[in-house]
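> Need the 3D shape of this:
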Amino acid sequence: MDKKNFRAFIVSEIAQGVFQSRVGIRGIESLPAGDVLIRVRYSSLNYKDALSARGHKGVTKRYPHTPGIDAAGEVVCSGDNRFAEGTRVIVTGFDLGMNTSGGFGEYIRVPSQWVVKLPDGMAVRESMVYGTAGMTAGLSLMKLERNGLTPNSGDILVTGASGGVGCMAVALLAKRGYRVIAATGKPEQSGFLHSIGAIEVIDRKELEQMPVRAMLRERWAGVIDSVGGRILEAAIRATKREGSVTCCGL
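Next up is the predicted model:
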């Protein structure tokens, strides 16, 4: 591509409620106003990206649109002296990929407040291996520990464990020395979950079928939940006294 045009994944509304996606050419001048123009090297795939790509107006209000709520690459030009040309950066969250053209294009232009320098020692690709899912799992663990949780507190339940946030949470918790119980609706993923640190893998049906009582037998000291609904309800009722529960997701 030349310096005026770039490739992007573009979702268009071709008729009312009918959406079509393709890889096409966009002009850099079509990008929204912003302080920092970034050449995107890597992105990641999130549930919110799938919703945007399918035309979910609760996520993206205007089409045509380029999804991608994560992006990592290097600065091309910047109006903020914190980010010189060539600086390796990450953008995640805010409005990126929702109503602001996102990381599924070769370039993005965003406000400088959205931009974070890539940590020393981390490769650009590695940052997007973690992406929003890894950041969410990390924030959940941080909240648990700020509330006093330690590996000596007891087992930790992770729901939705075979999903993006869930498997990141399992790996992070195990790395920190916690005993992790992984709940999943995909029993075929048990081997994978054990390989990244889960001590025990349970079927999510076990949570869904728990008795409907105000309190259940105490089973875990903490929970990282990304599912919600009846599973979160059951997880809370089986949490130890003075335990902690975090929940995340749409």
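
> Please make it C-alpha for all contacts and neighbour counts, starting now.
Noted.

> Which positions in the lengthiest helix in the chain come out as buried?
Determined from DSSP state H, the single longest helix within the chain is helix 124-146. By neighbour count with 16 or more other CA atoms under 10 Å, helix 124-146 contains the buried residues 124-125, 127-128, 130-138, 140-141, 143-144.

> Spell out, range by range, the strands that occur in the chain.
Ranges of strands in the chain, per DSSP state E, are 5-15, 18-27, 36-42, 70-78, 88-92, 107-110, 115-117, 156-158, 180-184, 198-203, 220-225, 239-247.

> okay, the ones you listed, which one's buried deepest?
strand 156-158 (a mean of 28; mean count of other CA atoms under 10 Å).

> could you say what helices and strands that one packs with?
helix 164-175, strand 180-184, strand 220-225 (3 or more CA pairs under 8 Å, 6 or more residues apart in numbering; DSSP states H and E).

> CSV for those, including distance to residue 243?
Converted to CSV, the helices and strands packed on strand 156-158 look like this (distance: least, CA to CA, whole Å):
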stretch, distance to residue 243
helix 164-175, 16
strand 180-184, 15
strand 220-225, 5
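
> quick one, which of these is nearest to residue 48?
Of all the helices and strands packed on strand 156-158, it is helix 164-175 that lies closest to residue 48, at 12.1 Å by CA to CA.

> quick one more, to check against the first:
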Amino acid sequence: MTPSITPPSDLRARYLLRIADTCLIHAQRLAEWCGHGPILEEDMALTNMALDLVGQARALLTHIGQAAPVKLDEDQLAFLREERDYLNMTLAELPGRKGGRDFADTTLRNLMLGQWLLLVWQRLQASSDAEVAAIAAKAVKEARYHVEHAAGWVVRLGDGTEESARRMQQALDRLWLYTPELFDADEADAQASATGLGPARDTLRTDWQAALGAVLAEAQLALPKDSAFRSTGSRGVHSEHLGYMLAEMQHLQRAYPGGKW
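Below is the predicted model of the structure:
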């Protein structure tokens, strides 16, 4: 079994890993819908969005690995870290097809994370790191489509039948608890903002709430009340779901290191 690597832990790397890991884990959850979509077109759309997110994660992981004290490639960073070394938003790791969750959860999460990533990529286009700015310039086009696609489904189902509206509201109530983490800025955000690397998370809140609120209003969905609960995946402290996902996701690389097709 291949041993785990030690990823870079400086503030710059932590800032970029949060974005890369959120894309990577979100992609993994979307890929679970392959062959299970409600209609054939949506089955393909979710899979293609997962591929977009994998591409974004790959680009950032490669960049992070090249700048690390000990050079690492994208596969090592994607597949050979311990659970606590993943810094994705908890929202990305929640199941989309299990534990009482369904397509409503997936469409709402796509909107929530898609809008957050869109704002991140838009601002990263002006990053002081030229490579990050170039990655963002490509990713922003993909993220814009992801938001449009998700918003269409949220409105269609939220303002649809009594059953679809009920499921969408229940999904919103479940997921809303995890959204404050998207704006929970820390020392990595402070350094990124000070050096021009990228925006601090707390600066995204107003624009995110405005964009999301407009879609939810059109969908006739009521915003849940705020809660004192705070998720902590972006600090490496995850829900019970990520470990199971990583066991499946890392299996081939752990069992057959450097394997070639």
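
> Superposed, what's their TM-score?
TM-score of the superposed chains, computed with TM-score structural alignment, normalised by the length of structure 1, equals 0.26; 110 aligned residues with a CA RMSD of 5.9 Å.

> returning to what we had before: list just the one of the helices and strands packed on strand 156-158 of structure 1 that sits closest to residue 23 of structure 1.
helix 164-175 (24.8 Å).

> Return the angle between stretch directions for that closest one and helix 124-146.
70 degrees (axes from the mean of the first three to the mean of the last three CA atoms, to 10 degrees).

> by contact count, what packs against helix 164-175 of structure 1?
Taking 3+ CA pairs under 8 Å, 6+ apart as the contact cut, helix 164-175 of structure 1 packs with helix 124-146, strand 156-158, strand 180-184, strand 198-203, strand 220-225.

> Adding distance to residue 14 of structure 1, write the ones you listed out as TSV.
TSV is the format used below for these (distance: least, CA to CA, whole Å):
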stretch	distance to residue 14 of structure 1
helix 124-146	30
strand 156-158	41
strand 180-184	38
strand 198-203	42
strand 220-225	37
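
> right, so of these, which gets closest to residue 168 of structure 1?
With CA to CA, the closest approach to residue 168 of structure 1 among these belongs to helix 124-146: 5.6 Å.

> Which strands and helices lie in contact with that closest one?
Under the contact criterion of 3+ CA pairs under 8 Å, 6+ apart, helix 124-146 of structure 1 touches strand 36-42, strand 70-78, strand 88-92, helix 164-175, strand 220-225, strand 239-247.

> So for residue 108 of structure 1, which of the ones you listed sits nearest?
strand 36-42 (5.4 Å).

> Can you verify my assumption that residue 146 of structure 2 contacts residue 110?
Yes - Residue 146 of structure 2 is within contact range of residue 110, at 7.2 Å (criterion: CA atoms under 8 Å).

> For residue 191 of structure 1, find the nearest of the helices and strands packed on helix 124-146 of structure 1.
Using CA to CA, those put helix 164-175 closest to residue 191 of structure 1, at 12.2 Å.

> could you check the angle strand 198-203 makes with the closest one?
Going by the same axes, to 10 degrees, helix 164-175 of structure 1 makes 150 degrees with strand 198-203.

> what comes up buried for helix 164-175 of structure 1?
164-174.

> Turn those residues into JSON lines, including distance to residue 181 of structure 1.
Below are the buried residues of helix 164-175 of structure 1 laid out as JSON lines (distance: CA to CA, whole Å):
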{"residue": "164", "distance to residue 181 of structure 1": "16"}
{"residue": "165", "distance to residue 181 of structure 1": "15"}
{"residue": "166", "distance to residue 181 of structure 1": "11"}
{"residue": "167", "distance to residue 181 of structure 1": "11"}
{"residue": "168", "distance to residue 181 of structure 1": "13"}
{"residue": "169", "distance to residue 181 of structure 1": "11"}
{"residue": "170", "distance to residue 181 of structure 1": "8"}
{"residue": "171", "distance to residue 181 of structure 1": "11"}
{"residue": "172", "distance to residue 181 of structure 1": "13"}
{"residue": "173", "distance to residue 181 of structure 1": "10"}
{"residue": "174", "distance to residue 181 of structure 1": "10"}
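
> Which single one of those residues is nearest to residue 222 of structure 1?
For these, the nearest to residue 222 of structure 1 is residue 173 (11.0 Å; CA to CA).

> Residue 190 of structure 1 is nearest to which of the helices and strands packed on helix 124-146 of structure 1?
helix 164-175 (11.2 Å).

> and that closest one with strand 220-225, angle?
150 degrees.

> Tell me which other helices or strands the helix or strand where residue 212 of structure 2 lies touches.
According to DSSP states H and E, residue 212 of structure 2 maps onto helix 205-218. The helices and strands touching helix 205-218 of structure 2, judged by 3+ CA pairs under 8 Å, 6+ apart, are helix 103-124, helix 130-158.

> Nearest approach to residue 206 of structure 2 belongs to which of those helices?
That would be helix 103-124 among those, by CA to CA, at 10.8 Å.

> Point out the other helices and strands that that closest one packs with.
Counting by 3+ CA pairs under 8 Å, 6+ apart, helix 103-124 of structure 2 packs on helix 90-93, helix 130-158, helix 162-175, helix 205-218.

> again, only this time at 10 Å
Counting contacts by 3 or more CA pairs under 10 Å, 6 or more residues apart in numbering; DSSP states H and E, helix 103-124 of structure 2 packs against helix 11-31, helix 40-67, helix 90-93, helix 130-158, helix 162-175, helix 205-218.
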